[in-house]
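J.: could you look at this predicted model? Sequence included:
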Amino acid sequence: MRILLNAMQSENRSGTGRYVTELARALHALAPKEELQYLCPDGKIRCFEEAFLQKPVTPLPLCKRVLTEQWKLPGLVRKKHFDLLHYPAGTGLLFASAPHVLTIHDLCYLKNPDWFPKSRARYFSFVMGKNVRHASRIFADSQATARDAEALLSVPSEKIDVIPLGISPDFSPAGPEARKQLRQCLLLPERFFLFVGTLEPRKNLTTLVRAWARLPEYLPELVLAGRPGWKITQDALRNASGAQAHRLHFLNYVPAELLPALYTEATVFVYPSLMEGFGLPPLEAMACGTPVVTSNTSSLPEVTGDAAVLISPEDETELAGALEWVAGDETLCSRMREKGLSQSARFTWEKTAQLTLAGYRKILGGY
């Protein structure tokens, strides 16, 4: 079985970039005899060691990347006799020019285009219908995303494999030394609610800040960790916090190696997203032993099970009440930590790789 994985998104700092990197690592560990190769961000095909263990390469400009993915890559599949091409970042081929599988992480662009820049929403709306029509199979991160693919793109359920994402073993409760080093690197309040993710509309941060700002000052401060996105600014969020602005902190992008300690240090992790295709941050927080408050929408109940406190994300009063309840009840926090560790342990990249290989074999007739 000769598989070519499009890993051009592997250097992306988003959840998609992490998925591509972790999947490649797990596939390599699970099936070293399979002939798996990777299209790197610079447009060159490499084996695993060259693609992921050597120094980073310079990514292609966007226009060249699109040309490579749409025209060069299918030709390489035929020329080098690959059996299958895997597009793991949500978009695939516009034409039926090579056998391929497509991973869909979410369909937020179709369901709520106002959350995104117009050009991006229009692009994804244009390509997704063609992508799923030409793909041999669809991999979806969750049952929620699979249902969206059926409803919004008319994908037959029998064409979809639900393959949940995994949690790296790096995400576990951090020890005292790691937590001390974290506080030497970052200026953090003693107790804090934590959000991790891109600052963008669907993360529902304005509602989060307003809900938190209603709480008494003896409760934890609020830390937002994530790269700037679109349509949401730090200034706008400070304004939404009113008199609590001095207790609102922005960390911007936090390197992956610091995240386990950051999750561990948080009093409560809060993730009131309006829509997710999976939701890695809540699971990562659980794996680090931190209580989680998150939304009762899309994939989040499916992923967090009974280990999180679920709220209606657009209800400020309910969100504020949940934050006050969890932060003020140590017995509840202790139960949530135990449940969270158990729930997060169900999701591993090894399982993701096993299901991915099974999906490849469905297409290729067993192998």
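T.: All right, it came through fine.

J.: only C-alpha atoms for contact and neighbour calcs from this point on.
T.: OK.

J.: next up, the contacts around Glu302.
T.: Glu302 makes contact with 142-143 under the criterion C-alpha atoms under 8 Å, 6 or more residues apart in numbering.

J.: check for me that it belongs to a strand.
T.: No. The secondary structure assignment for Glu302 gives helix rather than a strand, going by DSSP: H, G, I helix; E, B strand; the rest coil.

J.: show me where the stretch 51-200 of the chain has helices.
T.: When assigned using DSSP state H, counting those that start in this stretch, the helices of the stretch 51-200 of the chain occupy the ranges 62-67, 73-79, 108-111, 118-134, 143-153, 176-185.

J.: try it against this one:
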Amino acid sequence: MNVTLVSRYFNPRNGGVGTVSEATLETLKLDKNINVKTFSMNNSILSFEGDINRFHHLDYLFFSLFETPIKIRSNLYKNTDVFHALSPIEALYLNKNKTVVTVHDLMLMTMPKMIHTGIFAKSYGYYFKKTLNKAIKSKEIIAISDESAGALANHYNLNIEELHVVRDPLRKNLYTMKNKHLNTDDKFTIGTIAHLNKRKRVNLLLKAFLKADIKNSQLLIGGTGNQLDYLKKMANGDKRVKFLGFVPDEDLNSFYNSLDVFVYPSLMEGYGLPIVEAMACSVPSITLNDAYIPKDLKTRTVQASRENLSNILNEKFFDVDIKSNLEFVKEHSHETICKQLNNIYKMVLE
């Protein structure tokens, strides 16, 4: 079976889209009966894969609207049996009868200003809506959570029973280390990792950490984004707050295993894979109770309000079922996801 994965990027340096796309690619490589190719902005004459800070909406629109319809029909992809668009925008010019599309969430429609800022926010939401109208006509549709499936079914009056729920695959080499906290000097270590934008609300965590003023503690903030300078200014030179920048895959396991608790204060997620990554390393997580995060994940975390987050950090008691969480992590394994995707691809060929 010849499968072409279509995504903006296949690189974790480009945020959640790149992370999930790369993990999906690695997942499909497990099946010797699948010959997988990729189509992404790495194919673009404007290619800048790996440099998230240089992302520009006009570059992506040029690639999506003008390059894609020409190149996707080239000889390189003519033998494709199944196209898998890893977001609705990527499905715009694909043959609907040969296409599987993954819908992560509807945030670009419901809250575009939380995703993109400036003059592009509204137009990007409009463009996403138009492409989603086309994407839902694909042969098979995947949602990454029950909540995303429900929202999609309700918004477009689809039969939810015909939608597939397939979780995002977890990156490899995330596990509980025997010698945890080796690089933290016995400090109580709180951490988060995210693309540092308004929706992720890392400022709420930073505010709570400074207010808690826990002895012999530190806060590790991984990631880059347009709020980095704002957060650094907010930290005001406090040496307990460490900005790690982009954390590469080879350092990710050590990062999670260095933590006593992982905090994910995001307002809204289609899924929230970093929570699962922390679970894989036996680290308890905290989310905020006003967050829109799939129930499967949120109920496995300590839920705090903005007002009591600092108190919960101070108490250092995080009532989560680590053993149960580790079992839940297995549902995101490459082997599990590969079998699910293989079955869906076969449905396209029927």
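T.: Ah, there it is. Please read these numbers as outputs of a predicted model, since none were measured by experiment.

J.: relative to Phe347 of structure 1, which of the helices of the stretch 51-200 of structure 1 is closest?
T.: Taking C-alpha to C-alpha as the measure, those were each checked against Phe347 of structure 1, and helix 143-153 came out nearest at 14.6 Å.

J.: which of the helices of the stretch 51-200 of structure 1 is buried the deepest?
T.: Greatest average neighbour count among the helices of the stretch 51-200 of structure 1 goes to helix 143-153 (a mean of 19), per mean count of other C-alpha atoms under 10 Å.

J.: right, and the helices of the stretch 51-200 of structure 1 - which one's nearest Leu323 of structure 1?
T.: Evaluated with C-alpha to C-alpha, the helices of the stretch 51-200 of structure 1 place helix 176-185 nearest to Leu323 of structure 1, the distance being 23.1 Å.

J.: what does the closest one contact?
T.: Identification of contacts with helix 176-185 of structure 1 by C-alpha under 8 Å, 6+ apart yields 258, 261-262, 264-265.

J.: what's the local residue count around Thr21 of structure 1?
T.: Neighbour count for Thr21 of structure 1, taken as other C-alpha atoms under 10 Å: 18.

J.: quick revisit: so which of the contacts of helix 176-185 of structure 1 sit within strands?
T.: Taking DSSP state E, every one of the contacts of helix 176-185 of structure 1 sits outside strands.

J.: just the ones of the residues you listed in helices?
T.: Using DSSP state H to define helices, the subset of the contacts of helix 176-185 of structure 1 located there is 261-262, 264-265.

J.: related to what we said a few turns ago, now render the helices of the stretch 51-200 of structure 1 as TSV, adding distance to Gly90 of structure 1.
T.: Converted to TSV, the helices of the stretch 51-200 of structure 1 look like this (distance: least, C-alpha to C-alpha, whole Å):
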stretch	distance to Gly90 of structure 1
helix 62-67	13
helix 73-79	16
helix 108-111	11
helix 118-134	8
helix 143-153	12
helix 176-185	34
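
J.: the ones you listed: which one's closest to Ala24 of structure 1?
T.: When the helices of the stretch 51-200 of structure 1 are compared by C-alpha to C-alpha, helix 73-79 sits nearest Ala24 of structure 1, at 18.0 Å.

J.: which outside residues touch that closest one?
T.: Counting by C-alpha under 8 Å, 6+ apart, the neighbours of helix 73-79 of structure 1 from elsewhere in the structure are 4, 83-85, 97-98.

J.: mind checking which of these land in strands?
T.: Among the contacts of helix 73-79 of structure 1, the members falling in strands (DSSP E) are 4, 84-85.

J.: ok, those vs Phe171 of structure 1, which is closest?
T.: Proximity of those to Phe171 of structure 1, judged by C-alpha to C-alpha, is greatest for Leu4, which lies at 28.8 Å.

J.: by neighbours, which of the ones in helices among the contacts of helix 176-185 of structure 1 wins?
T.: Within these, Glu265 tops the neighbour count with 27 neighbours, counted by other C-alpha under 10 Å.

J.: how close does the alignment partner in structure 2 of that one sit to His181 of structure 2?
T.: When structure 2 is aligned by TM-score structural alignment, the residue opposite Glu265 of structure 1 is Ser258. Using C-alpha to C-alpha, to the nearest Å, one gets 4 Å for the distance from Ser258 of structure 2 to His181 of structure 2.

J.: what's the answer for Asn342 of structure 2, then?
T.: Distance of Asn342 of structure 2 to His181 of structure 2, computed by C-alpha to C-alpha: 39 Å.

J.: one more: Val247 of structure 2?
T.: Counting by C-alpha to C-alpha - Val247 of structure 2 and His181 of structure 2 are separated by 17 Å.

J.: again, but for Thr299 of structure 2
T.: When C-alpha to C-alpha is the yardstick, Thr299 of structure 2 and His181 of structure 2 sit 26 Å from each other.

J.: ditto for Tyr175 of structure 2
T.: Taking C-alpha to C-alpha as the criterion, Tyr175 of structure 2 is separated from His181 of structure 2 by 14 Å.

J.: list residues touching both of the two?
T.: Overlap of the contact sets of Tyr175 of structure 2 and His181 (by C-alpha under 8 Å, 6+ apart) is empty.

J.: got the contact list for the aligned residue in structure 2 for Gly277 of structure 1?
T.: Residue mapping for Gly277 of structure 1 onto structure 2 gives Gly270, with TM-score structural alignment as the criterion. For Gly270 of structure 2, the set of contacting residues under the criterion of C-alpha under 8 Å, 6+ apart consists of 104-106, 144-145, 148, 293-294.
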